[in-house]
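> Could you look at this predicted model? Sequence included:
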Amino acid sequence: MSAPRENQGTTTYDVIVLGAGPVGQNVADRAHAAGLSVAVVERELVGGECSYWACVPSKALLRPVIAVADVRRVDGARQAVTGSLDTDGVFARRNHYVADWDDSRQALGIKSLGADLFRGHGRFEGPGRVTVTRDDGAQQTLTARHAVAVATGSLPVLPDIPGIEEARPWTNRHGTDSSTVPARLAVIGGGGVGVEMATLWQGLGSRVTLLARRSLLPRLEPFAGELVAQGLGDAGVDVRIGVRVTALRRPDPEGPVFLTLDDGGELEADEVLFATGRTPATGDIGLDRIGLTPGSWLDVDTTCLVDGVDGEWLYALGDVNHRALLTHQGKYQARTAGDAIGARAAGRPVDDAPWGDHATTADQHAVPQVFFTDPEAAAVGLTAGQAVDAGHRIRTVDLDLNAAQGANLYADGYQGHARLVVDLDREILLGATFVGPGVSELLHSATVAVAGEVPLKRLRHAIACFPTVSEIWLFLLAAYQRDKETPHAASA
């Protein structure tokens, strides 16, 4: 390993990582495993957005809500639910999983990876040079021999509408770190954050109104958003599709928020939460010093090298490259890029061919995602529309999940739906979508099938245990075979 070296006020490392969230930690781990010295720079909490304001706290809060909903779907068990959730207990559970927003354990984890942690705001001073400014104003300059990896994540976007500053809206951070249940909550946005926040706060006792300009979960198959909207409505959420907020006002700082809607109506709420998109956290890291535009998404090649930067030294991982704003996908990129950094540093060949050791091929073909609503929505790969747009000849296979006996045993009156998207020319799966209680546990098998390009002829030999919900695979594949044997035109 090349050790850190002091030289004229600059400390030199093989690799510098900007951002100590899960993505930054993974690239640091892989680079260190390749024998390289690593510095990790973090200006907030070590562990990043995911650990303290996104994935971890939201799922810690959602789990009690979904658990009670699951119990109520089972006769003989539903009778045991005699009260409402203990919100203090739910918030305490969340606080446990975010370690009360104390990052000391994760900071020790950076050290256990073999990396050095620098707390402060990292900014580029030039190619391979980063200055870290601590809260007390002290500065230190770091230089990278081989690579700098940007893993600074993203920030919530608030729309430019009149009164938004006066309204003091929540973002995902307030939505996951609040310990007070608003009597009335307006959630703006029908994407993943919006539907999860609506599920969560309705379950905790708030009266939630969800406003979306178009369908819910618009990047999934249309039936996913429809079933999630139905589930939210059944839980008491007022779901309004095709509605836009044109103005906000909060005349009393301690009073309610008034939302003016483009349909002429007005909505009153105690708090308003905006889940209207993300922007890259690259606005103040000195991109202009290395020939890039501050605040921009960073386009990358398959090894996550940033396009338009000479010298094969700058990498962008996770949210900042805009490929898939999902923690697990960013970690995948970080592992792959960390290995590529090690190979380039050692002068070894880089295997960047599709599905190669240093290629993030899954970013284009097999991105899994789960939304922990009630019902859950889980998908991987292409939707039918995306597959057609990409030029594939496809057939879709659709079944209600209660075709599997395991689904009926999981929940009385189980309601859910599954779709496979089949490439007719190669007879492999291009995508799969599941909506229903507990379907997140079905997703990895679909991800293996899509990423592995498993032929359907072979996939039918992967036997699902009886009686599990996974047995739906048997019925989906049988339905495809029957459809194949019936002469008619392909789907596209």
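Everything's here; your move. Numbering: from 1, shown residues only.

> When you work out contacts or count neighbours from here on, use the C-alpha atoms and nothing else.
Noted.

> is it true that Arg173 lies in a strand?
No - read with DSSP: H, G, I helix; E, B strand; the rest coil, Arg173 is helix and lies in no strand.

> Test my guess that it contacts Pro57.
No - with contact defined as C-alpha atoms under 8 Å, Arg173 does not count as touching Pro57 (9.6 Å).

> Between these two, point out the one with more neighbours.
Taking other C-alpha atoms under 10 Å, Arg173 and Pro57 do not tie; Pro57 has more neighbours (24 against 17).

> Quick one: list the elements packing against the host helix or strand of that one.
Using DSSP states H and E, Pro57 sits in helix 55-71. On a contact count with 3 or more C-alpha pairs under 8 Å, 6 or more residues apart in numbering; DSSP states H and E, helix 55-71 meets helix 87-97, helix 172-177, helix 192-203.

> take the one below as the second:
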Amino acid sequence: MNQATDEYDVIVLGAGPVGENLADRTRAAGLSTVIVEHELVGGECSYWACIPSKALLRPVLARAEARHVPGLRQAVDGPLVAADVLAHRDEEVGDWKDDGQISWLESVGIDLVRGHGRLVGPRRVAVTPAVGPDGADGADASGGEERILTARHAVAVCTGTGAALPDLPGIAEVRPWTSREATSSGTVPKRLIIIGGGVVASEMATAWNGLGSRVTVLVRGSGLLGRIEPFAGELVAETLKEAGVEIRTGTSVKGLARPGGADGPVTVTLESGERLEADEVLFATGRTPHTADLGLETVGLEPGGWLTVDETCRVRDVTDGWLYAAGDVNRKALLTHQGKYQARIAGAAIGARARGAGRLDTGRWGEYATTADEAAVPQVVFTDPEVAAVGLTAEQAEAEGRNIRVVDYDMGHVEGAVLYADGYRGRARMVVDLDRGHPIGVTFVGPGVSELLHSATVAVAGEVPIERLWHAVPSFPTISEVWLRLLETYRG
């Protein structure tokens, strides 16, 4: 096979938000940069995760909130127009075309090579041409040849993760939904079974129930959203049940079948022997890294696993420190915004090292350290009610041996919440490290709380002392007055 060889300062594998941000930072540092991508530029978040899921959820949540506002209840009593919601979702993802993203790459001087990239030794990447998203040859100017790219300074793996499917009898034949199908389906299934109890399961139960599906959620554990404060999952489950969703906890699946073929219903067999039937079944049971076919073995690493990195996202156990991994593949925090944060720091570190900078500031909260991945990870779950959390839960803090005080407050007692919605249901929790005198975790649950989260993130990441927070005066009458109530409760 003929080969074309190209040399860049930096090669980025994966053109999702993480890869784009890292490439943007290295290009801004004056380094020639190329991105290799075999699917759509913009990645999972733009086309099959964050953007389409929130486009599906927004009408559902807006209607739910409107039903608690006097004067609006009667106006929103009818069902959502599912066709309009799906059409808006399609518009938000650009009808699964990446022209706009490619234009941005061109505008900042980042090259794109379409195809599957894999390492073939230190600083070397072989790209196998792929079919472009429009069906055309995606090999760019290589004319269909394999292309060898060489990096002068760094290769960054930003390939993300895919849905993890369990090894169950019949799963291959059934071809169940994963998060991709759940966010891109062009029709509303009459009956949907969701297996899992995390963020994807909770959000998709909210979305598809709101669009008209009869939803059943099967949770192996004791409840929803097990990694957040317990009251969060309890409040979300309560609202889902009131909306008609059936939630079964402590339930395991033994097998699946689609007896009538591809267009027939799915039968889900439980460990108890009970059989359930649905038109589609969604597995929301975790993620697995896209590292199986990256050629990691050619640089002394095990293929298929998570990549272990240092504070700058440089992969450990690789000679000369030229390999980086940012985003989901390093398993530090599987969230788009945290991956972008890592990408900014990694890109800056690559640039600094390329220009011969001395020892980088990689200490806690240093310029080149991803400290927030351990201390201040924010997350929003777009359910009814919304869940917004940052930092440690009380259980996590206790497991670390911290001397803490937990402060809870009923958000329905805040005047701004009373005005926001009749019968406002929500709860706030602040976890304070008594030895350090600042919050290390904050959780809000309730309608509209997602916009409160950044204030909590600033308080946690900034390690703002409780006594200083007392001087941060929230406006009246807003939901943000919950901060005042938490502080008043803390002071007693």
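Right, received. Where do you want to start? All figures in this text were calculated on a predicted structure; none of them were measured in a lab.

> re earlier: among the helices and strands packed on helix 55-71 of the first structure, single out whichever gets nearest to Ala80 of the first structure.
helix 192-203 (17.4 Å; C-alpha to C-alpha).

> Check which element follows that closest one along the chain.
Defined by DSSP H and E, the subsequent element after helix 192-203 of the first structure is strand 207-212.

> Read off where that next one ends up in the second structure.
Aligned using TM-score structural alignment, strand 207-212 of the first structure spans residues 214-219 in the second structure.

> again with stretch 46-58 of the first structure
With TM-score structural alignment as the criterion, stretch 46-58 of the first structure aligns to 41-53.

> Take the helices and strands packed on helix 55-71 of the first structure and lay them out in JSON lines including distance to Ala269 of the first structure.
Shown next, in JSON lines, are these (distance: least, C-alpha to C-alpha, whole Å):
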{"stretch": "helix 87-97", "distance to Ala269 of the first structure": "20"}
{"stretch": "helix 172-177", "distance to Ala269 of the first structure": "15"}
{"stretch": "helix 192-203", "distance to Ala269 of the first structure": "13"}
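
> winner for burial among the ones you listed?
helix 192-203 (a mean of 25; mean count of other C-alpha atoms under 10 Å).

> Correct me if wrong, but Val18 of the second structure is in a helix.
Yes - Val18 of the second structure forms part of a helix when assessed by three-state DSSP.

> wait, what's in contact with the most centrally placed residue in the first structure?
Geometric centre of the first structure, nearest residue: Leu326, 2.8 Å, by C-alpha atoms, centre = their mean. For Leu326 of the first structure, the contact set (C-alpha atoms under 8 Å, 6 or more residues apart in numbering) comprises Gly318, Asp319, Gln369.

> buried ones in stretch 135-155 of the first structure?
140-155 (16 or more other C-alpha atoms under 10 Å).

> for stretch 104-119 of the second structure, that is, sorry about that
Leu105, Gly109, Ile110, Asp111, Leu112, Val113, Arg114, Gly115, His116, Gly117, Arg118, Leu119.

> Take those residues and keep only those in helices.
Among these, the members found in helices (DSSP state H) are Leu105.

> Pick the one among the buried residues of stretch 104-119 of the second structure closest to Ala205 of the second structure.
Minimum distance to Ala205 of the second structure across these is 33.9 Å, recorded for His116 (C-alpha to C-alpha).

> Contact partners for the aligned partner of Asp317 of the second structure in the first structure?
Applying TM-score structural alignment, one finds that Asp317 of the second structure aligns to Gly308 in the first structure. If a contact means C-alpha under 8 Å, 6+ apart, then Gly308 of the first structure has no contacts.

> How is Gly308 of the first structure assigned, secondary-structure-wise?
With three-state DSSP as the criterion, Gly308 of the first structure reads coil.

> before we move on, the earlier item: mean per-residue distance, the helix holding Pro57 of the first structure versus the second structure.
Superposed on the second structure, helix 55-71 of the first structure shows a mean distance to its aligned partners of 0.5 Å (mean C-alpha distance after the TM-score superposition for the first structure).

> Return the distance of that helix from the chain's centre.
Mean-position distance between helix 55-71 of the first structure and its chain equals 17 Å (C-alpha atoms, centre = their mean, to the nearest Å).

> which outside residues touch it?
If you take C-alpha under 8 Å, 6+ apart as the criterion, helix 55-71 of the first structure is touched by 50-51, 77-78, 81, 85, 90-91, 93-95, 97-98, 176-177, 196, 199-200, 203-204, 327, 372-374, 411, 437.

> repeat for stretch 163-182 of the second structure
Against stretch 163-182 of the second structure from outside (C-alpha under 8 Å, 6+ apart): 48-49, 200, 204, 254-258, 262, 266, 280-288.

> repeat for stretch 190-201 of the second structure
179, 205, 212-221, 223-226, 278-285, 381.

> okay, and it goes to which residues in the first structure?
Counting by TM-score structural alignment, stretch 190-201 of the second structure corresponds to 183-194 in the first structure.

> and the matching stretch, which residues are buried?
Quick answer for stretch 183-194 of the first structure (16+ other C-alpha under 10 Å): Arg184, Leu185, Ala186, Val187, Ile188, Gly189, Gly190, Gly191, Gly192, Val193, Gly194.

> now swap in stretch 50-60 of the second structure and tell me
So stretch 50-60 of the second structure, judged by 16+ other C-alpha under 10 Å, has buried residues Ile51, Pro52, Ser53, Lys54, Ala55, Leu56, Leu57, Pro59, Val60.

> would you turn these into CSV with distance to Ala357 of the second structure?
CSV is the format used below for these (distance: C-alpha to C-alpha, whole Å):
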residue, distance to Ala357 of the second structure
Ile51, 38
Pro52, 41
Ser53, 42
Lys54, 42
Ala55, 44
Leu56, 47
Leu57, 46
Pro59, 50
Val60, 51
